[in-house]
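[1] Got a predicted structure plus its sequence, pasted below:
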Amino acid sequence: MSEPGPYGYQQQYPQQNWQQPQPTNVLAVLALVFAFLFAPLGIVFGHIARSQIKRTGEQGDGLALAGLILGYIFTAIGILFFIAWIAFWGLFATAVTEAADDARSNTYSYTTAQSYAATTAPRTTTVPQTTTAPRVTTTVSGPLPTVTGTDRQGFISNGPRCNASNPAVAVAITTGSRVVVCETGVGRYYYKGERLSDGATIEIDDPIRTREGFAARNDDVTYQLSPSGLLVLDGGSELGSEPAVEVWLN
């Protein structure tokens, strides 16, 4: 109620308008929380919250902005980590595959003149050369090969050699290989070859006699040994030819 002033006027008191403070936007809070829990969802909540705050005037724009910034940072870190994780396991799988391939690839097949290449052939096995003990000349019966450095089982010190009690029926030195064909004693043979350039070896079961010598087949690749040398064919196509240096055929 107003009272009369000194000049007869009623004294007026200004009215005070009290405004309720705006509540904090719920999505702004969620944006900041999910920036730590699941960053992409924090980004989504942050954008929605800022849009709602512009319309409603609610509090929480700083929270929404913080959620957006942290959400983008953590999302970028997560993407980088995921890429690094994929790269690591990709390299690991490649290393495991290469190791398994190396373990399986224990035989060789001819690809070009005077060269061998790794392949997997179930009928063949490699025989590692050893230098820990000298080879011993045996007394296996049969004619003595005329090739230098050989006895009745093949090469004495360097080169392929027949297993114990198996005599050699063919021995050869070519421009690229040393070769021996051995007899098991029951009318069957096996072929052993060694590449001169790096000592790579190959062993093939059941080569057959031909009019000129022997032919050993390793899948589609055939090794033909004759007095003229070693001829290698792949399905009839010549892969390589190594002229003979010394050849003995029984």
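    On my side now, so go ahead. Given the structure is predicted, the values throughout are model-derived calculations rather than measurements. Numbering: from 1, shown residues only.

[2] CA only for contacts and neighbour counts going forward, please
    OK.

[3] By residue count, tell me the biggest strand in this protein.
    What stands out as the longest strand in the chain, according to DSSP state E, is strand 237-249.

[4] in that strand, what counts as buried?
    Residues of strand 237-249 classed as buried: 239, 240, 241, 242, 243, 244, 245, 246, 247, 248, 249 (neighbour count, 16 or more other C-alpha atoms under 10 Å).

[5] cool, stretch 64-79 as well?
    Under the neighbour-count criterion of 16+ other C-alpha under 10 Å, stretch 64-79 has 64, 65, 66, 67, 68, 69, 70, 71, 72, 74, 75 buried.

[6] Next, residue 202: secondary structure please.
    Three-state call for residue 202 (DSSP: H, G, I helix; E, B strand; the rest coil): strand.

[7] I'd guessed it sits against residue 117; true?
    No - when contacts are counted by C-alpha atoms under 8 Å, residue 202 is not listed as touching residue 117 (10.7 Å).

[8] Next, show the common contact partners of these two.
    Shared contacts of residue 202 and residue 117, defined by C-alpha atoms under 8 Å, 6 or more residues apart in numbering, are found at 108, 109.

[9] ok, second structure coming up, stack it against the first:
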Amino acid sequence: MSQTPPPPAPNPYQGAPAPQEKYNVMAIVGFILAFIVNIVGAILSFVALSQIKKTGEKGRGLAIAGVIIGLASLVITIIYIIIVVAFLGSVATQMDTYSY
């Protein structure tokens, strides 16, 4: 008599969703907009990271790059504006000094 093995026990633990083969569209758009409209690109990339975590889609690297590029370019833009305003204020002060 041959005995059949018992069926495998069900797995009570659910793992992360299986990665899908398609890229998250918001990650791509966020990455592109990070170069053009930096704050919008960074926000879309943050949202894409959240979606990728839930759905398992590809594009995590693009989303991270979009966040980094968007925030870095935002900081550089703010520093540039501060320097320009300080320079123009300095020029305006010097113009008042030399006027007769």
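    Thanks, I have it. From a predicted model like this one, the values you see are computed outputs, not experimental measurements.

[10] TM-score them against each other, please.
    Between these two chains, after superposing, the TM-score reads 0.75 (TM-score structural alignment, normalised by the length of structure 2); 83 aligned residues with a C-alpha RMSD of 1.8 Å.

[11] just to revisit the earlier point, which ones among the buried residues of stretch 64-79 of structure 1 are found in helices?
    Counting by DSSP state H, the part of the buried residues of stretch 64-79 of structure 1 found in helices is 64, 65, 66, 67, 68, 69, 70, 71, 72, 74, 75.

[12] Skipping adjacent residues, who's closest to the residue positioned nearest the centre of structure 2 in space?
    Centre of structure 2 computed as the mean C-alpha position; nearest residue by C-alpha atoms, centre = their mean is residue 67, 2.5 Å away. With C-alpha to C-alpha, 6 or more residues apart in numbering as the criterion, residue 67 of structure 2 has its nearest non-adjacent residue at 4.4 Å, and that residue is residue 42.

[13] shouldn't that neighbour be in contact with residue 65?
    No - applying C-alpha under 8 Å as the test, residue 42 of structure 2 and residue 65 come out as separate, 9.1 Å apart.

[14] hang on, the earlier thing: let me see the contact set for the residue nearest to residue 67 of structure 2.
    Residues near residue 42 of structure 2 by C-alpha under 8 Å, 6+ apart: 30, 31, 34, 66, 67, 68, 69, 70, 71.

[15] Could you double-check that the fifth one lies in contact with residue 49?
    Meaning residue 67 of structure 2. No - Residue 67 of structure 2 is beyond contact range of residue 49, at 9.4 Å (criterion: C-alpha under 8 Å).

[16] Show me the common contact partners of the two, please.
    Counting by C-alpha under 8 Å, 6+ apart, residue 67 of structure 2 and residue 49 have no shared contacts at all.

[17] one step back: in TSV: the buried residues of stretch 64-79 of structure 1, plus distance to residue 178 of structure 1.
    Listed next are these as TSV, based on distance: C-alpha to C-alpha, whole Å:
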residue	distance to residue 178 of structure 1
64	79
65	78
66	77
67	75
68	73
69	72
70	70
71	69
72	67
74	65
75	63
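
[18] Distance-wise, check the closest residue to residue 56 of structure 2 other than its chain neighbours relative to residue 43 of structure 2.
    The shortest distance from residue 56 of structure 2 to any non-neighbouring residue, by C-alpha to C-alpha, 6+ apart, is to residue 19 (4.5 Å). In this structure, residue 19 of structure 2 and residue 43 of structure 2 are 23 Å apart, going by C-alpha to C-alpha, to the nearest Å.

[19] can you pull out the helices in structure 2?
    With DSSP H as the criterion, structure 2 has helices spanning 25-36, 38-55, 60-98.
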